[in-house]
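Visitor: can't give you the sequence, but here's the structure:
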């Protein structure tokens, strides 16, 4: 679907966009104190969760509609625009009634097309910007589908929030970023405003700057960070929140990159280096093509000798050897493993195709 998207802000070229505020609106004083501390920092949107979808019942699930009056006071007292999460039609109606400036759809909602459609139906006919977080699981189609549903409701001021993806296993992140998924979304929709939610990616305050800087290096349009007057006392997600002073230090230390430049020498040098990369890519795919031809031959030989495709001992040997070789070349274990698994799977696919083709001949 071709979409004509507008900026979520009045100033369409502002970068970076800064969104900050507490994970949850807990009390009126807590919300207003955070807002007062953030107001001098040129915040674009003050965020606070009013309704909090929690994994298990019994956890703090937000103060609900009364908290919207606190956000209205934030606007009146500081002049900052405010944003909150909506997950169903009633949330949308109440947020609009209380003059919330921007809505966002959370990861637990994005993952469910029925819920997204309910929100879209409630928004239809209302000129309000909407930010859409990625779904919990790494499914680009669900993310795109949510964008399309909101756009079909007549909303053109749409942005996305990259908050990382759930992952079962050892990882330094609360939600693994999987940057390539967000990059692919941006490739498909170049005009889409993309915000990095470093709080939910990290899940811990000591790595917030590192992730925010990586987002800036990747040409993201801004960051969304959870800020609380006393983070350790927060009623939700205490470990990933920081004080307003810490947030100001984080933003002040960020290096914001330009998307491009008019410098002729830079452009010529970059063009030369990119051509070298293109040449290497061509060589890589020529080699991979030859490798798959060998896989075809191995598949034929295994078929003739009635040998199974997967040879676990051989695969383990290749994996260990290649990881060591990659590390010696300055390549991370994660990168080498990801690439090698993809190559190995393609080799298996080729061998399966060879065996299936020969079996169909026998069956015919």
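Guide: Perfect, I can see it now. Just so it is clear, the model here is predicted, and its values are computed rather than measured.

Visitor: C-alpha only now, for contacts and for neighbours.
Guide: Will do.

Visitor: which secondary structure elements does the strand or helix carrying residue 269 contact?
Guide: In the assignment (DSSP states H and E), residue 269 maps to helix 264-304. Helix 264-304 sits against helix 333-363, with contacts defined as 3 or more Cα pairs under 8 Å, 6 or more residues apart in numbering; DSSP states H and E.

Visitor: Which of the residues in the helix it packs on are classified as buried?
Guide: Using 16 or more other Cα atoms under 10 Å as the burial criterion, the residues of helix 333-363 that qualify are 333, 336-337, 340, 344, 347-352, 354-355.

Visitor: neighbours of residue 24, just the number please.
Guide: By other Cα atoms under 10 Å, 27 other residues sit near residue 24.

Visitor: Could you find the closest non-adjacent residue to it?
Guide: Once flanking residues are discounted, residue 24 sits nearest to residue 49: 4.3 Å by Cα to Cα, 6 or more residues apart in numbering.

Visitor: Check the contact between the one you found and residue 62; I expect there is one.
Guide: Yes. Between residue 49 and residue 62 there is a contact under Cα atoms under 8 Å: 6.9 Å.

Visitor: Between the two, tell me which one has more neighbours.
Guide: residue 49 (24 against 21).

Visitor: what sits against residue 158?
Guide: Neighbour list for residue 158: 5-8, 129-132, 147, 151, 192-193 [criterion: Cα atoms under 8 Å, 6 or more residues apart in numbering].

Visitor: Could you do residue 229 as well?
Guide: 30, 33-34, 242-244.

Visitor: Included below, for side-by-side comparison, is a second structure:
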């Protein structure tokens, strides 16, 4: 289902000096000297589209540095005046919105901890009514596409048409190389629902360490995201927050210079014809896959009926283990990743269980009716 969002094209409200569009700056504004010096170095690269800095920092636990506060807005004004870079800050309350507007901040973003709370998002949206300013909405901390969409809709309903999403990854109990799991499929799903919505990637928060930022940045661009938000500090080793995921302006310049930019489509008729031919092959194979899955489910229903008639339980653990092991090995032989094969089999198995359960439950209704009328 397509979302009914009224959105202005990204190019109408922010202009990249170079590609890709790049929003960069320190995780936190710490001192006036630190912020302004970092801004000058970022501007010198000629790559930065806008300067970001955390003014109010919602932290997981009290006692940690929670941002320098409103005084940092004056530092941003100075950095903008001296470098010409537009400024961007996170707002988490209606009061933040009012103060940032008075300070002349150019772009707002709603953070992941705010997006997860509809009350907070609505407060921000109410404060934005009647204002013409770009607003970017980060995905919620937890992997909930509806919350992300709901936050975008609330901001859009307030009259904000210069709207974008920021993909910063999701919290997960599983320990992986990432600070926040990318879960690229959720960002792709959002793009499917809102094709015209710009999506900016935040590789700093996904990575959690600077070593992974190049990989995440390149993948984001390969998935046709419209830009990057990367944290950059004049000296990350002494940063007050998220030191491991910040880059020096020089390192950021080098990183962006090594990224490969690809076009979503090409004007070459020869390439388009070849893509159309290959896509046609995929369409035929997809139809065949769905047909075979439907045939498989018909057999599953027969098995379910047989189990019901003979008093056999639905789940047969040994049989499932056999399927999982054999099919995964077969998939490996055909150059399929084991993780992909397992997830596909689990999805098919889940639907098989659902269908057989449905058949079992159908057998109980008549029995209950006989007992009622006995």
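Guide: On my side now, so go ahead. Note that this is a predicted model, so its numbers are computed, not measured.

Visitor: Over in structure 2, tell me which residue corresponds to the residue nearest to residue 24 of structure 1.
Guide: Here residue 49 of structure 1 is matched to residue 54 in structure 2, going by TM-score structural alignment.

Visitor: Please name the nearest non-neighbouring residue to the aligned partner of residue 210 of structure 2 in structure 1.
Guide: Taking TM-score structural alignment, residue 210 of structure 2 has residue 205 as its aligned residue in structure 1. Among residues not flanking residue 205 of structure 1 along the chain, residue 240 sits closest, at 4.6 Å (Cα to Cα, 6+ apart).

Visitor: Would you check how far apart the residue nearest to residue 24 of structure 1 and residue 202 of structure 1 are?
Guide: 18 Å (Cα to Cα, to the nearest Å).

Visitor: go on, residue 89 of structure 1?
Guide: Separation of residue 89 of structure 1 from residue 202 of structure 1 (Cα to Cα): 30 Å.

Visitor: Compare neighbour counts for these two and give me the winner.
Guide: Between residue 89 of structure 1 and residue 202, residue 202 has the larger neighbour count (other Cα under 10 Å), namely 25 against 18.

Visitor: Just list the residues touching the residue nearest to the more buried one when sequence neighbours are not counted, thanks.
Guide: Leaving aside its sequence neighbours, residue 202 of structure 1 sits nearest to residue 173 (Cα to Cα, 6+ apart; 4.9 Å). The neighbourhood of residue 173 of structure 1, defined by Cα under 8 Å, 6+ apart, consists of 201-203.

Visitor: what's the closest of those to residue 261 of structure 1?
Guide: Set against residue 261 of structure 1, the nearest of the contacts of residue 173 of structure 1 by Cα to Cα is residue 201 (30.4 Å).

Visitor: Aligned to residue 181 of structure 2, what sits in structure 1?
Guide: So residue 181 of structure 2 corresponds to residue 176, using TM-score structural alignment.

Visitor: close enough to count as contact, its match and residue 201?
Guide: Yes. Using Cα under 8 Å, residue 176 of structure 1 is in contact with residue 201, at 6.3 Å.

Visitor: Name the residues contacting each of those two.
Guide: Residues within reach of residue 176 of structure 1 and of residue 201 at once, by Cα under 8 Å, 6+ apart, are 164-165.

Visitor: what range in structure 1 matches stretch 26-41 of structure 2?
Guide: Alignment of stretch 26-41 of structure 2 against structure 1: residues 22-37, by TM-score structural alignment.

Visitor: what does stretch 146-166 of structure 2 give?
Guide: Taking TM-score structural alignment, stretch 146-166 of structure 2 hits residues 141-161 over in structure 1.

Visitor: tell me which residues in that stretch are buried?
Guide: Under 16+ other Cα under 10 Å, the buried positions of stretch 141-161 of structure 1 are 142-151, 153-161.

Visitor: Which stretches in structure 1 count as helices?
Guide: Using DSSP state H, the helices of structure 1 run over 28-38, 66-78, 89-97, 107-110, 113-123, 140-152, 179-188, 198-202, 208-217, 244-253, 264-304, 312-328, 333-363.

Visitor: who touches stretch 73-93 of structure 2?
Guide: Contacts for stretch 73-93 of structure 2 (Cα under 8 Å, 6+ apart): 32, 35-36, 39-40, 43, 48-56, 97, 100, 103-111, 114, 120-121, 123-124.

Visitor: got it, and stretch 51-64 of structure 2?
Guide: 23-29, 39, 65-70, 72-73, 85-91, 113, 231.

Visitor: Are any of the residues you listed buried, and if so which?
Guide: The neighbour count (16+ other Cα under 10 Å) marks 23-29, 39, 66-68, 72-73, 85-91, 113, 231 as buried among the contacts of stretch 51-64 of structure 2.

Visitor: From those residues, which land in strands?
Guide: Cross-referencing those against strands under DSSP state E gives 23-25, 87-90, 231.

Visitor: which residue in structure 1 lines up with residue 297 of structure 2?
Guide: So residue 297 of structure 2 corresponds to residue 292, using TM-score structural alignment.

Visitor: ok, for that match, nearest residue in space, not its chain neighbours?
Guide: Spatial nearest neighbour of residue 292 of structure 1, excluding adjacent residues (Cα to Cα, 6+ apart): residue 347 at 6.0 Å.

Visitor: again, but for residue 124 of structure 2
Guide: Using Cα to Cα, 6+ apart and skipping the chain neighbours, the partner closest in space to residue 124 of structure 2 is residue 94 (5.0 Å).

Visitor: what's the counterpart of the one you found in structure 1?
Guide: Aligned by TM-score structural alignment, residue 94 of structure 2 pairs with residue 89 of structure 1.

Visitor: Residue 112 of structure 1 versus that match, what's the distance?
Guide: In this view, residue 89 of structure 1 and residue 112 of structure 1 are 14 Å apart by Cα to Cα.

Visitor: got it, and residue 80 of structure 1?
Guide: For residue 80 of structure 1, the distance to residue 112 of structure 1 (Cα to Cα) stands at 31 Å.

Visitor: residues in contact with the counterpart of residue 105 of structure 1 in structure 2?
Guide: Aligned counterpart of residue 105 of structure 1 in structure 2: residue 110 (TM-score structural alignment). Residues near residue 110 of structure 2 by Cα under 8 Å, 6+ apart: 90-92, 121, 135-138.

Visitor: For the aligned residue in structure 1 for residue 275 of structure 2, give its distance to residue 190 of structure 1.
Guide: The alignment partner of residue 275 of structure 2 in structure 1, by TM-score structural alignment, is residue 270. As judged by Cα to Cα, residue 270 of structure 1 and residue 190 of structure 1 stand 21 Å apart.

Visitor: likewise residue 281 of structure 1?
Guide: Distance, residue 281 of structure 1 to residue 190 of structure 1, using Cα to Cα: 24 Å.
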